[in-house]
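Colleague: Following is a predicted model, sequence given first.
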Amino acid sequence: MAPSPRLLTFLTFTLTLTLLTQAQQTQTPLPHPFTPQTCPTPFDDDSPASQAAHLPWTSPPYCLTPRSIGSAQKFCLYTAAAYNLGAGLSVLTTPDAAASLAAAVADTLPAWHARDHLASGGRLSKEQEGRVKYKVVRMEGKGMGVVATRRIDKFETIMVSLPAVVVDNEFLPAEEDEAPAEGGKFWRRVQGVGDWERVERLARSREGVNVVEDVVRTNAFGVRVEGREGKGLYPEIARLNHACDPNAFPRFTRSDLAMRAVATRDILPGEEITISYIPLGMPTPHRLRSLSNWGFNCTCALCTSPPAARDASDTRRHRLVEVYYAMQEPGVSYEELVELTREFVQTVEVERLDTKIGEYYQAFMRIYYNAGDAESALKYARLGLKYSEAFADPEGGFCSGLRADLKFLEAQMVGGK
C-alpha cells in the first residue's frame, strides 16, 4: 500500500515536500527516435493523425469531457507502450499537460539508469537484489514490505521508481463519491498496458470499484505536472509500508517523472524501510483520523510507544506551532528570536522531522533578514537549500526560489562589505 498525495504546510500540515545518488553506468541505451520540440503542440482526438508522428505516444488518445463531475475540461488517455524499458505508461490528463510531458516520456535514460530498481512483473530478479541495498519480503501483518540488506546512509537514494499511471486530480478527485461516471471507459483502456503484473500485484482497499481506479487511489503519490495536481502510481515505491516516524521520504522530480525514496536517517541492515502515507509532524489524534482512509491501525514505533511517550511527542509537536508563531510576533526581541530558533531546531531534531527542515529554514531566512541579521539569513538560506534539494525536487519551484533568495543574500553581503 502506498500514500495519497502529500501536500503539507507547517501551519496546516498540508504543504508539498515532496541528495540524488545514482550509480555510474558503463553503457547507454540507443537514442529514442523522438526529438522533443521547445514548445510541444497539444495533441488530442481532434488533431490530424500526422501530428502524432513526432510524439512518444503509441496509441491515438481517447478523450472525453466528464460532465458528471461538472467539468468543462477535456481529458485524454495517452499511452506510451515503450516507456520504462517496455513497462508502459498511461497518462490521463489534459492535452496541454500531456504535451509538457512529451520529452520526459520519450527520454529512455531515466529507465536505463534506474533499471536495477525496476521490477518485472512486480518482482526484482536475484541479480537486481544483489545490486541494490534492499529486498521485498512478506511482512507479518503488513503484506509485502521492503527491508535493508546493507547499511544505507542519510540522504542516500534507496529506490527509484517510474510511473505506470498518471491521473489528473480534476478527473479523479480525492473523494471517491466525486469520481466521474465516465471513468470506466478510461480504466478499461488502462488495464493491461505494458507490464501490467507490476500494477496488478499492488494492494487494493475498496470493493465495487474498478481495479485500476482502486489501485491508483490506494497506492498513488502526489505529483504536479504543468501546474496541475495529479496522482502518480509508482509500483516499486508503493511496496514501502507506512510509519508515522519513517526512515525514508518519497521525492518526485518533474524532469524525469521519477519518484525516489531518500533516506531521512541512517538505516541498518535488516531494518524495514518505511515512508509516511500522511503529512509528517501531525500529533496522534490527527494521524489517526488521516490513517483511517487506509483502513488499518498503525503499529509503528511512534504509535505503539507508551502513552506518556506519545503525549510528550504530541506536546512537542503542538509547541512547534506555538514557537513558529512566536518567532513572527512584531514585539519579539532579537534575543528571544535566537532562543525560539534554538528551541525550534532542537524540537525538530527530537521529533525527526528533517524532511520539513528545509521549509523551516526558508522561514528563518526571511525572519532573520527582516530582523536585520543578513548573516544569519544567509546561513539559513544555505541550510534550507541543502535539505530542500535532498527531499524535494531540486528543479522545482521551492528549490528554485531558495536559490534566487540565496543569490540575493550573497549579493547583499558582498555589497555590504
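Modeller: That came through, no problem.
Colleague: For the rest of this, base every contact and every neighbour count on C-alpha atoms.
Modeller: Fine.
Colleague: element containing Phe408?
Modeller: Using DSSP states H and E, Phe408 falls within helix 397-416.
Colleague: List the contacts of that helix.
Modeller: Under the criterion C-alpha atoms under 8 Å, 6 or more residues apart in numbering, residues 362, 374-375, 377-378, 381-382, 384-385, 388-389, 392-394 lie in contact with helix 397-416.
Colleague: from those, which single one is nearest Arg224?
Modeller: Looking at the contacts of helix 397-416 and their distance to Arg224, the nearest is Asp393, at 10.7 Å (C-alpha to C-alpha).
Colleague: wait, Gly358 sits on Pro394?
Modeller: No - the pair Gly358 / Pro394 is not scored as a contact, 11.9 Å apart, by C-alpha atoms under 8 Å.
Colleague: Name the residues contacting each of those two.
Modeller: Listed contacts common to Gly358 and Pro394 are Ser388; contacts here mean C-alpha under 8 Å, 6+ apart.
Colleague: So for these two, which sits in the more crowded spot?
Modeller: Gly358 (27 against 21; other C-alpha atoms under 10 Å).
Colleague: Please identify which helix or strand holds that one.
Modeller: Here Gly358, judged by DSSP H and E, is contained in helix 357-370.
Colleague: Mind listing what's buried along the helix holding Phe408?
Modeller: Applying a neighbour-count criterion of 16 or more other C-alpha atoms under 10 Å, one finds Phe398, Cys399, Ser400, Leu402, Arg403, Asp405, Leu406, Leu409, Glu410 buried in helix 397-416.
Colleague: got another, please set it beside the one above:
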Amino acid sequence: MAAERSPHFECIARRMCAPSDGSGRRISIPDPRRTVDFDLSSATPPNNEGRLDILTFEPGEDCVVMLYHRDKHGFPFLHRSHAADSTRYRVADTVSAGKGVFVTTDVERGGRIMCERPLVVYPQFLPFHRDLPPESAYPELEDALVRLPPDRCEAFFGLANSHPQDPSKVKGIVDTNALHIGLLPGSTQLYAAVCNDISRINHSCSPNAAYRFDLATFSIEVRALFPIPAGSQVFISYIDPALPRVSRQQALSDYGFACACAYCSRTGPTLDQSDTRRALIARADAGHATRDAALERWADDPDMPDDYVNRVDKMYMDLFEAEQLYYEPVWEGFATRLCKACCAVEDAEGARRWARLARALSCAYTGDERGWAAVEAAPERTEWWGRRRKAATR
C-alpha cells in the first residue's frame, strides 16, 4: 500500500511539477553532509590566549559567556532573541536515574522537543590556577556564575555532580553536564555549554534524540531521532555510541554510572552481534567514494541488475535500524545513494521513503531539511530520474 503523503508535500509537489516560469528546472538530491570528528583527549590547551572576558545576555542576563579576549573580536553582540520552548516536555523523577526529561505530546522524527538558553558557555580548556587553593582553582568560572540572576545561579548549583572528589564544585558540575558546541564566531578555541533542563536528559547508547547548538538564538536545541510517543523519556548519547559496550561503559564511568540501556544489557551472542554491528557502523563511511563511483557506473550500465548497487547500502540501513542508531557521521551517504538508485529505476515510492527519512534526520541533526523536502515531494523532478532507462536507449 502506498504511504500517505501529507497535504504539505502534495502542495510542494504540485508547485514543482508545474513551475510558473515554465523552466522545468531539475531538483538536486542533496550531497551528504560531512561531519568533523572531535576528540577532546587529542586536543591541546591554548597557549598565551590571554585573559578571559565575561559577557552577559541582555536584557535579563540569563546566560554568561566566557571568552578568551582574542576570541571576543569576532563574537556577535549578545542581544539575540531567546527561543525557549517548554510546551512539549517536562522534567520529572525517573525510576533509577534521578531526574529525566519526558515529552508531553507525540513528537515525530525530526521534530523539536526543546530549545534552551545555556546557563554558561565556556572554553573547554579552562585556566587552572595552581597558586590558588584547589577549591578555588577556577576563579574565572566562579566570577562568571555570580553574574547570573539568583534563580539561574541556584539552578546551576542544583545540577548533578559526578565528580564529588573534585575540590572545585563548579568544575565538577560543568564536567558532568557540559555539552560540546565547538567553535564560536571568531573564536580560536572550542567551547562547551551547561543548560538547566537539558542537563536532566539521561543517556542511552541508542538515543532517541540529538542536540545541536543554534547560533541564531544562542540556544541548545533538542530534536527527535525517532518518533517519541507522549509520556516517553528523552535520551541523548553522552559518548560515541558506535563504540563496543566495554568501551562505552568505560567512557561513561566518568559520569558516575553504568549504562543499563537495552543494548548494554545484552549478553552472550546477542551482545557480540550488537558489538559487531556497531563496529561496522563506526567505519561504514570508509568506502563512500568507492560506493559513490559504483552507483554512477551502475546507473549508466543497463546490463547490470536493477538492484545490484542497493544491496550493501540496504544492509547498512538495516544495521542502523537493528541498533536504533542512525550514526551522524555516516547515515546520510547511504540514504542519498538509495534515493538516487530508486530515482534511477523510476521507483517514486522508494525514493520518497529514503528522502522522507533523510529530511527528518537532517532536521534532527541540523535543524534544517537541507533540500530533502523537495525530493520527497517530487522525486521525478530530480536529475537522477530515469537514468537507467535513458542509458538503455543510448
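Modeller: Received, thanks. Everything numeric here is computed off the predicted structure, so don't read it as measured data.
Colleague: What is the neighbour count of the residue mapped onto Ser292 of the first structure from the second structure?
Modeller: The equivalent of Ser292 of the first structure in the second structure is Ser253 (alignment by TM-score structural alignment). Neighbour count of Ser253 of the second structure, defined by other C-alpha under 10 Å: 13.
Colleague: Equivalent analysis for Ser161 of the first structure, please.
Modeller: By other C-alpha under 10 Å, 26 other residues sit near Ser161 of the first structure.
Colleague: again, but for Thr347 of the first structure
Modeller: With other C-alpha under 10 Å as criterion, Thr347 of the first structure counts 17.
Colleague: And for the one 4 residues further on?
Modeller: Other residues near Glu351 of the first structure come to 17 when the count uses other C-alpha under 10 Å.
Colleague: excluding its backbone neighbours, what's nearest it?
Modeller: Distance criterion C-alpha to C-alpha, 6 or more residues apart in numbering; nearest residue to Glu351 of the first structure, sequence neighbours excluded, is Ser313 at 7.1 Å.
Colleague: Likewise for Glu58 of the second structure?
Modeller: In space, Glu58 of the second structure is closest to His79, 6.1 Å off (C-alpha to C-alpha, 6+ apart).
Colleague: in the first structure, which spans are strands?
Modeller: Counting by DSSP state E, the segments of the first structure that form strands are 62-64, 75-80, 89-93, 134-139, 143-148, 157-161, 165-168, 221-225, 228-233, 241-242, 248-253, 258-263, 274-275.
Colleague: quick one: contacts of the fifth one?
Modeller: Read it as strand 143-148 of the first structure. With C-alpha under 8 Å, 6+ apart, strand 143-148 of the first structure has contacts from 133-139, 239-241, 267-274.
Colleague: Generate a PyMOL selection restricted to the buried subset of the contacts of helix 397-416 of the first structure.
Modeller: Applied in PyMOL, the following selects the buried portion of the contacts of helix 397-416 of the first structure according to 16+ other C-alpha under 10 Å:
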select buried, resi 362+374+375+377+378+381+382+384+385+388+389+392+393+394
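Colleague: Could you dump the contacts of helix 397-416 of the first structure into CSV and include distance to Val146 of the first structure?
Modeller: Formatted as CSV, the contacts of helix 397-416 of the first structure follow (distance: C-alpha to C-alpha, whole Å):
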residue, distance to Val146 of the first structure
Gln362, 33
Ala374, 44
Glu375, 43
Ala377, 40
Leu378, 39
Ala381, 35
Arg382, 33
Gly384, 30
Leu385, 29
Ser388, 25
Glu389, 25
Ala392, 22
Asp393, 24
Pro394, 26
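Colleague: mind checking the longest helix of the second structure?
Modeller: Determined from DSSP state H, the single longest helix within the second structure is helix 348-366.
Colleague: between it and strand 219-224, how many degrees?
Modeller: Using axes from the mean of the first three to the mean of the last three C-alpha atoms, to 10 degrees, the inter-axis angle of helix 348-366 of the second structure relative to strand 219-224 is 150 degrees.
Colleague: Distance from helix 348-366 of the second structure to the middle of the chain?
Modeller: Mean-position distance between helix 348-366 of the second structure and its chain equals 15 Å (C-alpha atoms, centre = their mean, to the nearest Å).
Colleague: Would you mark the buried spots in stretch 266-275 of the first structure?
Modeller: By neighbour count on 16+ other C-alpha under 10 Å, the buried set for stretch 266-275 of the first structure is Ile267, Glu272, Ile273, Thr274, Ile275.
Colleague: Spell out the residue ranges of the helices in the second structure.
Modeller: With helices called from DSSP H, the second structure shows them at 7-17, 69-72, 139-145, 150-157, 169-177, 245-252, 268-282, 288-299, 310-322, 331-344, 348-366, 372-377, 387-392.
Colleague: Which one, of the ones you listed, ends up nearest to Pro46 of the second structure?
Modeller: Nearest of the helices of the second structure to Pro46 of the second structure, taken as C-alpha to C-alpha: helix 69-72 at 11.5 Å.
Colleague: list the buried ones in the closest one?
Modeller: Buried residues in helix 69-72 of the second structure, counted by 16+ other C-alpha under 10 Å: Arg70, Asp71, Lys72.
Colleague: Ok, stretch 352-362 of the first structure next?
Modeller: So for stretch 352-362 of the first structure, counting by 16+ other C-alpha under 10 Å, buried means Arg352, Leu353, Asp354, Thr355, Lys356, Ile357, Gly358, Glu359, Tyr360, Tyr361, Gln362.
Colleague: How much space separates the equivalent of Cys153 of the second structure over in the first structure from Glu213 of the first structure?
Modeller: Correspondence of Cys153 of the second structure to the first structure, assessed by TM-score structural alignment: Trp196. Using C-alpha to C-alpha, to the nearest Å, Trp196 of the first structure is found at 14 Å from Glu213 of the first structure.
Colleague: Look at the two and report which has more neighbours.
Modeller: Neighbour count, other C-alpha under 10 Å: between Trp196 of the first structure and Glu213, Glu213 has more, with 22 against 18.
Colleague: Leaving out sequence neighbours, find the closest residue to that one.
Modeller: Residue nearest to Glu213 of the first structure in three dimensions, not counting chain neighbours: Trp187, with 6.8 Å by C-alpha to C-alpha, 6+ apart.
Colleague: Need the counterpart of the one you found in the second structure.
Modeller: Alignment note: Trp187 of the first structure maps to Leu141 in the second structure; criterion TM-score structural alignment.
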